[in-house]
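A.B. asks: Sequence plus the predicted model coming up.
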Amino acid sequence: MDQDRLERVRAGDGHAFAALTEPYRRELLVHCYRMLGSLTDAEDLLQETLLAAWRGLAGFEGRSSLRSWLYRIATNRCLNAMRAVNRRVPAEPTPPFQPPEPSRRGEITWLQPCPDALLDGIADTAPGPEARYQAAEAVELAFVAALQRMPPRQTAVLVLRDVLGFATDEVADILDTTPTAVKGALQRARAALDGERPPPRPGAAAERELGRRFAEAYTAADIDGLIALLTDDAWLAMPPAPHEYHGTDAIAAFLRASFAYRADRTSHLVPTRANGLPAYGTYLREPGAPAATPAGLLVLASTGDRVHAVTRFHLDTLYPRFGLPTRLD
């Protein structure tokens, strides 16, 4: 660590603090996102973390690395947020049409996508030797959603140990607990994630081609064409709406209702990337209107030559984070 810069921070130099913490900002944001499942909440918690670090740096004694110390602050801030009874959970939206009965009602309605641009060049793309998950795998939607179903402490232990690769003693220090407690929580967390790993993905070229065919069928409202691209056990989810549809018959029923509501409006899809997966910003244009407006972000997860999960996020305010325009002329 730059001791001179640290002393300047302790003397109140805000520019020195920014320079000292800048290398860790992006990885801390991704860490908060994994913990919370919400990009909006993660951004808020990152600001809380940096404010707490600024206020507490005078007491930093250097017994651990600055990175570990920042992770201690961020992790504990996230745990407080996850345990809070008033945690921000989005209101269930009212659908503009009558959807068919869902296969189930999902509980993780706060789940949000994460732009791939945020994942480029962060330090935890080279996790420690203790890690069991690749960085890309550890931001896929299925993995992040699975973390949200676990008790907060188990989520923290698993992310710190198996994703970031911190040693058991380091995790115990970050969470202010014992190595024995860390090992027990990790064992339970790993058991909870058994079977949750997504199936093998196709190669990049095959994934792009599958996405292209999906986009063409979607804009054409070709239900048969879309269903032909899905696995028999595919899932369709739509956070923050809790409605989830399982299997091609249930998904086809929903698409019929959705495309009937679209009627004669024109649909456009613009490609982007989210959580390491192909994604599309969808837009609808009213007849005679000069521009199309956002209508939800689609994220596709594939295996072999089929799509096994479609997640449509009704979060139009996040479009700029994915390099998507707020209107399509």
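C.D. replies: Yep, that arrived.

A.B. asks: From here on, just use CA atoms for contacts and neighbour counts.
C.D. replies: Noted.

A.B. asks: Run a quick neighbour tally on Pro179.
C.D. replies: 16 (other Cα atoms under 10 Å).

A.B. asks: Could you do Thr266 as well?
C.D. replies: Thr266: 15 surrounding residues under other Cα under 10 Å.

A.B. asks: these two touch, right, it and Arg285?
C.D. replies: Yes. Using Cα atoms under 8 Å, Thr266 makes contact with Arg285 at a distance of 5.1 Å.

A.B. asks: what separates Lys308 from Glu140, distance-wise?
C.D. replies: Rather than Lys, residue 308 is His. 13 Å (Cα to Cα, to the nearest Å).

A.B. asks: nope, Thr219 is what I was after
C.D. replies: 25 Å.

A.B. asks: Please say which of the two ends up with more neighbours.
C.D. replies: Neighbour count, other Cα under 10 Å: between Thr219 and Glu140, Glu140 has more, with 20 against 16.

A.B. asks: show me the contacts for that one.
C.D. replies: Under the criterion of Cα atoms under 8 Å, 6 or more residues apart in numbering, the contact list for Glu140 reads Asn275, Gly276, Leu277.

A.B. asks: need the contact list for Glu116.
C.D. replies: Careful, residue 116 is Asp; it's not Glu. Here Asp116 is in contact with Arg273, Ala274, Asn275, Gly276, Phe322 (Cα under 8 Å, 6+ apart).

A.B. asks: Which pair of those spans the longest distance?
C.D. replies: For these, the farthest-apart pair by Cα to Cα is Gly276 and Phe322; their separation is 12.2 Å.

A.B. asks: picking that back up, let me have the contacts of Glu140 in a markdown table, extended by neighbour count.
C.D. replies: Output for the contacts of Glu140, formatted as a markdown table (neighbours: other Cα atoms under 10 Å):
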| residue | neighbour count |
| --- | --- |
| Asn275 | 25 |
| Gly276 | 20 |
| Leu277 | 23 |
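
A.B. asks: Tabulate these in a markdown table, adding columns for distance to Ala215 and secondary structure.
C.D. replies: Compiled in a markdown table, the contacts of Glu140 are given as follows (distance: Cα to Cα, whole Å; DSSP: H, G, I helix; E, B strand; the rest coil):
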| residue | distance to Ala215 | secondary structure |
| --- | --- | --- |
| Asn275 | 18 | coil |
| Gly276 | 18 | coil |
| Leu277 | 14 | strand |
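
A.B. asks: dropping in the other structure now:
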Amino acid sequence: MTDFERAAAALRGELLAHSYRMLGSWHEAEDAVQETYLRGWRAWTGFEERSSVRTWLHRIATNVCLNAARDRGRRALPSGIGAPADDVDGPPDPLPPQAWIEPFPGDRADLRLALIAAMQTLPPTQRAVLLLREVLAYSAADVAEIMDMSVGAVKSSLQRARARLADVDVQPDDIVEPHSPQARRLLDAYITAFQTANVDALTAALRADATLELLPDRAWFAGVARCSPVFATAVGRPGDWRMDRMVVNGQPAVAAYLHGQPFGIAALDVRHDGIAGVTVFADPALVRRITVGLPPRRAGQDAAGPVQPDGTWPIRMRCG
């Protein structure tokens, strides 16, 4: 393993999480990290260590993500696009794949879906400055170097980003840690309700103000009265569903199988007094990729190269 591969491998998780926060897409974050490694590998011989390898690679990754973010519109969850639906029987109105936020496997609380969605509302430069300063804890001077900005411009961008997010309650005080007994109890109730087709048990686990988002559809539902008929249609018959427990975006979740076939991922927003929200990503490919530990690929795109025991790709295969 070369010096570059060794340095890059140690930072892969951090770079991937940063890219995901910037882009709201697991597969785009993977692509951004691969592009970061490729650029870093090519430039390694000219790296003069005027900054740390971490700062240097985050500069590359941030610029890769900024270019990607500027080339397309922002990703969002349905609740960030329009008002909740009144008609539970309305026709489907699917969002294009590049328009919605994707789930990210893992139990990091700083990757909760609400936080990722809030980040996507910021202009790309403000988003990058906020993440570099407040998540990765770089100094204003370091961010200025990474972003090719003045320190004054960094401080101004950070202030504007904070102001835009001030009214967004992305980390409520009553969030339940995904591995806690309360989270396990509510997740078990959700799974049992689907596997036994008991919509009343499912409704009993929901808060009165619970929301339901069914990606890729644009429609979303707010309140038990609106969510319950949708769930009643979805649960089907006993035995239709199988669900495997997991954690995505720091939230308890399931990989759902309908009639034995992958259906999608459901992430729960669990609070002390019940389930406050369910976000369903109806994408069978996500189930296959998350459950076997492979990075996501675009539809019709095959993965190539061996996978390490921890599910990551070898640096050499992704850079050479």
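C.D. replies: That came through, no problem. Remember, predicted model here, so these are calculated numbers, not experimental data.

A.B. asks: where does the TM-score land?
C.D. replies: Laid over one another, the chains give 0.79 as their TM-score (TM-score structural alignment, normalised by the length of the second structure), with 278 aligned residues with a Cα RMSD of 2.7 Å.

A.B. asks: circling back: quick one: which of the contacts of Asp116 of the first structure is nearest to Gly106 of the first structure?
C.D. replies: Nearest member of the contacts of Asp116 of the first structure to Gly106 of the first structure, counting by Cα to Cα, is Asn275, at 19.5 Å.

A.B. asks: In the second structure, what sits opposite that closest one in the alignment?
C.D. replies: Residue pairing (TM-score structural alignment): Asn275 of the first structure is matched to Asn249 of the second structure.

A.B. asks: Now the aligned residue in the first structure for Ala144 of the second structure: which helix or strand?
C.D. replies: Under the alignment (TM-score structural alignment), Ala144 of the second structure pairs with Ala172 in the first structure. Ala172 of the first structure is part of helix 168-175 when elements are defined by DSSP states H and E.

A.B. asks: Okay, buried residues for that helix please.
C.D. replies: Thr168, Glu170, Val171, Ala172, Asp173, Ile174, Leu175 (16 or more other Cα atoms under 10 Å).

A.B. asks: how far away is the last one from Arg273 of the first structure?
C.D. replies: Looking back up the chat, that one is Leu175 of the first structure. 33 Å.

A.B. asks: next one: the third one
C.D. replies: The span separating Val171 of the first structure from Arg273 of the first structure equals 32 Å under the rule Cα to Cα.

A.B. asks: try the fourth one
C.D. replies: Separation of Ala172 of the first structure from Arg273 of the first structure (Cα to Cα): 35 Å.

A.B. asks: One more: Phe166 of the first structure?
C.D. replies: 28 Å.

A.B. asks: Okay, strands next: where are they in the second structure?
C.D. replies: 206-215, 220-222, 241-248, 251-258, 261-271, 274-281 (DSSP state E).

A.B. asks: which residue in the second structure lines up with His31 of the first structure?
C.D. replies: Checking with TM-score structural alignment, His31 of the first structure has His18 as its match.

A.B. asks: Pull the number of nearby residues for that match.
C.D. replies: 25.

A.B. asks: Equivalent analysis for Arg72 of the second structure, please.
C.D. replies: 10.

A.B. asks: Then Asp4 of the first structure?
C.D. replies: Neighbours of Asp4 of the first structure (other Cα under 10 Å): 10.

A.B. asks: That one sits in which helix or strand?
C.D. replies: Using DSSP H and E, Asp4 of the first structure falls in helix 3-10.

A.B. asks: now that helix: which residue numbers in the second structure?
C.D. replies: By TM-score structural alignment, helix 3-10 of the first structure lines up with nothing in the second structure.

A.B. asks: What are the buried residues along that helix?
C.D. replies: By neighbour count on 16+ other Cα under 10 Å, the buried set for helix 3-10 of the first structure is Arg5, Leu6, Val9, Arg10.

A.B. asks: just curious, which of the residues you listed is nearest to Arg197 of the first structure?
C.D. replies: Looking across those and measuring by Cα to Cα, the closest to Arg197 of the first structure is Leu6, at 41.5 Å.

A.B. asks: picking up where we left off before, how much does the helix holding Ala172 of the first structure stray from the second structure?
C.D. replies: Superposing on the second structure and averaging over aligned pairs (mean Cα distance after the TM-score superposition for the first structure), helix 168-175 of the first structure comes out at 0.7 Å.

A.B. asks: Check which helices and strands that helix sits against.
C.D. replies: helix 66-83, helix 179-193 (3 or more Cα pairs under 8 Å, 6 or more residues apart in numbering; DSSP states H and E).

A.B. asks: could these go into CSV alongside distance to Gly106 of the first structure?
C.D. replies: Below are these laid out as CSV (distance: least, Cα to Cα, whole Å):
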stretch, distance to Gly106 of the first structure
helix 66-83, 18
helix 179-193, 18
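
A.B. asks: quick one, which of those is packed in tightest?
C.D. replies: helix 66-83 (a mean of 18; mean count of other Cα atoms under 10 Å).

A.B. asks: tell me what that helix is packed against?
C.D. replies: Using 3+ Cα pairs under 8 Å, 6+ apart, helix 66-83 of the first structure sits against helix 14-36, helix 39-56, helix 152-158, helix 168-175.
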